[in-house]
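# Sequence first, predicted coordinates after that:
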Amino acid sequence: MHIVAVLALDGVIAFDLSTPLEVFARTRLAGGAAAYEVRVCAVAPEVDAGAFVLRAPWGLEALDTADTIILPGLADPAAHVPEEVVARLRSAAGRGTRIASICVGAFVLAATGLLDGRRATTHWLAAARLAERFPAVDVDPDVLYVDNGQFLTSAGAAAGLDLCLHLIRRDHGSAVAADAARLSVMPLEREGGQAQFVVPEQPPAPLGSTMEPLLRWLGESAGRDLTMADIAAHAGMSTRTLNRRFREQTGTTPLRWLHRARVRQAQHLLESTAEGVDRIGERVGFGSPTAFRERFKQIVGTSPHAYRHAFRSTR
C-alpha cells in the first residue's frame, strides 16, 4: 500500500492538514481496497495548531518509510524549520520519496534547498515573499500547482485539494481520481490558475505624482474606446514623452493601466449581472469581443465565461 506521511509542525493550518487526511484516507481502488495509508507525524507528540492541540501518532521516523510526504501550510511561513526536519526531508528525497507542499508549506520545502533551480508556487499573497526569501526558487504565482515529478507545490488550501487529486490520478489513474473528486464534491480539474482569484491592483502613482490627474481621468474614461493618441492629447504630451513619464511613475504604460482598469470593471459586471459577455466587453471599453476575451484571459488567467461561472453571485 502507498504510504503518505503528513508532517505537522507547530503552527500547522488545520485545513491544510485535513485536506490530505480526508482525500487520501477515503480513496478506494476498483475492488474497494484502500489506496493509501496516511500517517500524521511530528517532531513532538503534541503539535500546536492554534485553535487546538494535535496529538501525532507518529514521530519523524514515519518520513523514512513514506512513499509520499505532504507538507501542510503554517500560520507563520517564516517560522524556523527544525534542522532534524530538514535533514529527514533531504534524506527522504535522496531515496526518491515524493514530497509535496500545500499553500505556504512551500516555505518548509524551500528551506531544504530541494526546490533550488526548480519552478514552484504558493499562495499568491505569499509568492513575492517566497521568491525574496529563496531567490534560487523559480516562483510562479499564477498556477494552482506545479508538478516537478518528485517535488510538487500547490497554491492556497483549495489548490491543495487539486494537488492531492492530481497525485491520485498519477498513482492510480483517472477513474480512481474521479471517484475521489466526487467524494470531495470537487471537479477533477479546475480551469485557470490563481490569477482569477486576485483582484488586479493598479500600480500606484507616487504621492504628488504629475500623473495623478491623468490616472483619475483614465479611471473615469475607461469605458471609452481610447487610443494612445487620445490619452497623450488629454495629457498635453507627445505619446513618446507620456509613455516614458508614465512608466517612470507607475511602472507600466498608459494602455496597460487602462486595460487593467477595464478588466476590473468587467470582473465586477460578470460577478454581479446577467449581462452578456460581449456587451460587458463593449461597456468597459474594448473595441471588439475578441480583444476583450484575449485581454481578459491575459490578465485574469481564464475566460470571461469561466470567470462568471466560478464567481457570479446567485442572488
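That came through fine.
# contacts and neighbour counts: CA atoms only from here.
Noted.
# Run through the strands of the protein in chain order.
2-7, 36-41, 46-48, 53-55, 68-71, 98-101, 119-120, 138-139, 145-147, 151-154 (DSSP state E).
# Distance check, G281 against L255.
16 Å (C-alpha to C-alpha, to the nearest Å).
# Kindly report the same for E271.
For E271, the distance to L255 - C-alpha to C-alpha - is 24 Å.
# go on, C164?
From C164 to L255 the distance is 40 Å (C-alpha to C-alpha).
# ditto for E37
Counting by C-alpha to C-alpha - E37 and L255 are separated by 54 Å.
# Can you report how many residues lie near H234?
12 (other C-alpha atoms under 10 Å).
# ok, and the closest non-adjacent residue to it?
Spatial nearest neighbour of H234, chain neighbours left out: L214 (7.9 Å); criterion: C-alpha to C-alpha, 6 or more residues apart in numbering.
# Verify the stated contact: that neighbour with A235.
Yes - counting by C-alpha atoms under 8 Å, A235 is a contact partner of L214 at 6.6 Å.
# picking up where we left off before, out of the strands of the chain, the one nearest R129 is which?
Judged by C-alpha to C-alpha, the one of the strands of the chain that comes nearest to R129 is strand 138-139, at 9.8 Å.
# tell me what that closest one is packed against?
strand 119-120, helix 127-133 (3 or more C-alpha pairs under 8 Å, 6 or more residues apart in numbering; DSSP states H and E).
# among these, which is the most enclosed?
Burial of the helices and strands packed on strand 138-139 is given as mean neighbour count (mean count of other C-alpha atoms under 10 Å); strand 119-120 ranks first at a mean of 22.
# tell me what that strand is packed against?
If contacts are counted by 3+ C-alpha pairs under 8 Å, 6+ apart, strand 119-120 sits against strand 138-139, strand 145-147, strand 151-154.
# if we can go back for a sec, looking at the strands of the chain, spot the one closest to D171.
strand 2-7 (9.0 Å).
# what comes up buried for the closest one?
Within strand 2-7, the residues scored as buried using 16 or more other C-alpha atoms under 10 Å are I3, V4, A5, V6, L7.
# can you give me the angle that strand makes with strand 36-41?
Counting by axes from the mean of the first three to the mean of the last three C-alpha atoms, to 10 degrees, strand 2-7 lies at 20 degrees to strand 36-41.
# In addition, the following structure is provided for comparison:
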Amino acid sequence: MRAVLCHQYGPPEILSVEDIPSLIPDVGQVIISVKAAGVNFPDSLVIQNKYQIKPPLPFSPGGELAGVIKSVGSGVTRFMVGQSVIAFSGWGAFAEEIAINEDSLIPMPAEMSYEVAGTFLMTYGTAYHALKDRAQVAKGETVLIFGAAGGIGIAAIEIAKALGARVIAAASSSEKLAVCKAHGADECINYLTENLRERLKAITDGRGVDVVCDPVGGVYSEQAIRSMAWRGRFLVIGFADGEIPKISLNLPLLKGCSILGVFWGDFIRREPTNLETDLIELVSLYRAGKIKPLVSARYPLAGVCEALNAMMQRKVSGKIVIIP
C-alpha cells in the first residue's frame, strides 16, 4: 500500500509517497482502508517536531480519517469488517491503510459522506468542547471568533449559533468573511483593514464580548482580551499565526475574565465519557442541519505537500481533505 512518510523533521517538502507492506492488525486493532483524511494545522507542526504529539520516525502524518474496516485483530468486539468508521489517529492517516485501536473509532453516521466524516472530528469536536464544555456559552452571549473562515472557525460559528449566541467573525479578507456570513456569522470584522477594538466596541455598544475563540494567537489576542465583557472567557485553542502571545495578567484581573485552555487531544484521552456525549450531540446537530461542514479542496496522497502549505499559509476556507 502507499503512504506519505516523514523520515526527518522539516517542512512539507521533506515528505515522500512510498510503497510499504500492507498492515496486519495487532490485538485490539483494526486495519482501515482510508477513504478520506482531514488536513489540520497540527499536521504541519508534527512533521516539524513542534507539536505535543511526537511519533517515532518514520511516520505518516494525518490525525483524522474516515474509511472502511478491512480486517480486525483478536479481541476486537465492537466493530466488524466492512463497517464504515471515523477515527482520531493522531498520525498515520495520510495513507491507503491505517492500523488503529478499536477504542479510537466511532461508527460513521449513514448520513455523512466519507469526505465530511473524514474532516469532521477534530474541528467540530474541538469547537464543541471549547464553547460548550469550557466556556459554557449561554443563549444571548456574544462570541468573537478569530480565523473564522478556517476549519475551527467555521465549526465554532455554527456551534455558537446552535447554542444561541451572537457571533462576530474575524478574518483577513472579504472573501473569507463572505464564507463566514454564509455559515451564520452575525457580524464580520476584517482585522487587516479595520480597527479591531473600535469595531468590537461599536458592535457590542461598549459592553465587550463574552467569549473569544482563538485558534490563531499573535498580536490580536491581547486586543481581544482588552475588549472582553466582565466575566468573559478567552479560549486558547492554538497558534496558527506562529506567535504565542504573552498576556499581561493584570488584564484578566481588571476584566474579571478567565483564560481557558482547550486541548481536545488530551480531553478525549482523559474524559472518554464526556467525549462520547459531545459526539452524540454533534451528530444530532448535523442531522438537524444546524452544522454544515465545508470541504473546500481535495488532494491525492501526492498532493499532501501542497495541502499542508496551503494550511500553513492560511489560504484554506473550511477544511481540505486527502483522498488516498
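Alright, I've got the coordinates. All values derive from a computational prediction rather than experimental measurement.
# Could I get the TM-score for this pair?
For this chain pair, the superposition-based TM-score is 0.28 by TM-score structural alignment, normalised by the length of structure 1; 124 aligned residues with a C-alpha RMSD of 5.1 Å.
# any chance of the buried residues of strand 2-7 of structure 1 in JSON lines, plus distance to N243 of structure 1?
As requested, the buried residues of strand 2-7 of structure 1 are arranged in JSON lines below (distance: C-alpha to C-alpha, whole Å):
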{"residue": "I3", "distance to N243 of structure 1": "57"}
{"residue": "V4", "distance to N243 of structure 1": "54"}
{"residue": "A5", "distance to N243 of structure 1": "54"}
{"residue": "V6", "distance to N243 of structure 1": "51"}
{"residue": "L7", "distance to N243 of structure 1": "51"}
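# Among the residues you listed, which pair sits farthest apart?
I3 and L7 (12.7 Å).
# Pull up the overlap in contacts between those two.
Listed as contacting both I3 of structure 1 and L7 by C-alpha atoms under 8 Å, 6 or more residues apart in numbering is no residue at all.
# Name the next helix or strand downstream of the longest strand along structure 2, please.
Taking DSSP E as the criterion, structure 2 has its longest strand at strand 29-39. Per DSSP states H and E, the first helix or strand lying C-terminal to strand 29-39 of structure 2 is helix 41-46.
# Check which helices and strands the helix or strand that that next one is followed by sits against.
Once helix 41-46 of structure 2 ends, the next helix or strand along the chain (criterion: DSSP H and E) is strand 64-72. If you count contacts as 3+ C-alpha pairs under 8 Å, 6+ apart, strand 64-72 of structure 2 packs onto strand 29-39, strand 84-88, helix 114-118.
# In terms of secondary structure, what does the second one contact?
Contacting strand 84-88 of structure 2 under the criterion 3+ C-alpha pairs under 8 Å, 6+ apart are the following elements: strand 64-72, strand 105-107, helix 114-118, helix 121-128.
# Take those and lay them out in a markdown table including mean neighbour count and distance to W264 of structure 2.
Formatted as a markdown table, these follow (neighbours: other C-alpha atoms under 10 Å; distance: least, C-alpha to C-alpha, whole Å):
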| stretch | mean neighbour count | distance to W264 of structure 2 |
| --- | --- | --- |
| strand 64-72 | 25 | 13 |
| strand 105-107 | 16 | 16 |
| helix 114-118 | 26 | 17 |
| helix 121-128 | 24 | 5 |
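# Reformat these as TSV; add distance to G261 of structure 2.
Rendered in TSV, the data for those read as follows (distance: least, C-alpha to C-alpha, whole Å):
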stretch	distance to G261 of structure 2
strand 64-72	22
strand 105-107	25
helix 114-118	25
helix 121-128	11
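# how about these, which one is nearest V17 of structure 2?
Across these, V17 of structure 2 has its closest neighbour in strand 64-72 (17.9 Å, C-alpha to C-alpha).
# any idea of the angle that closest one forms with helix 121-128?
130 degrees.
# Just want the angle from strand 64-72 of structure 2 to strand 84-88.
Per the same axes, to 10 degrees, the angle that strand 64-72 of structure 2 makes with strand 84-88 is 120 degrees.
# isn't L105 of structure 2 right up against S84?
No - proximity of L105 of structure 2 to S84 does not meet the contact threshold set by C-alpha under 8 Å, at 9.9 Å.
# Would you confirm that I225 of structure 2 contacts L254?
No - I225 of structure 2 is not in contact with L254 according to C-alpha under 8 Å; the separation is 10.3 Å.
# neighbour-wise, which of those two wins?
I225 (24 against 10).
# which stretches of structure 1 form helices?
14-26, 62-65, 83-94, 106-111, 127-133, 157-172, 174-183, 212-220, 228-235, 239-250, 254-272, 277-283, 289-300, 304-311 (DSSP state H).
# Buried deepest among those helices, which one?
helix 106-111 (a mean of 24).
# so what secondary structure elements neighbour it?
By 3+ C-alpha pairs under 8 Å, 6+ apart, helix 106-111 of structure 1 packs against strand 68-71.
# Nearest spatial neighbour of F311 of structure 1, chain-adjacent residues omitted?
E271 is the one closest to F311 of structure 1 (C-alpha to C-alpha, 6+ apart), at 5.7 Å.
# excluding its backbone neighbours, what's nearest I189 of structure 2?
A170 (4.7 Å).
# Isn't that neighbour up against C188?
Yes - counting by C-alpha under 8 Å, C188 is a contact partner of A170 of structure 2 at 5.8 Å.
# So V211 of structure 2: helix, strand or coil?
Of the three states, V211 of structure 2 takes strand under DSSP: H, G, I helix; E, B strand; the rest coil.
# what's the answer for E281 of structure 2, then?
helix.
# what's the spacing between it and T273 of structure 2?
13 Å.
# and the two? which has more neighbours close in?
Legend: neighbour count by other C-alpha under 10 Å for E281 of structure 2 and T273, higher for E281 (13 against 10).
# can you tell me which residues contact the more buried one?
If you count contacts by C-alpha under 8 Å, 6+ apart, then E281 of structure 2 has nothing around it.
# try 10 Å this time
Y128, L275, R287 (C-alpha atoms under 10 Å, 6 or more residues apart in numbering).
# Do I have it right that L279 of structure 2 meets L121?
Yes - counting by C-alpha atoms under 10 Å, L279 of structure 2 does reach L121; the two are 8.5 Å apart.
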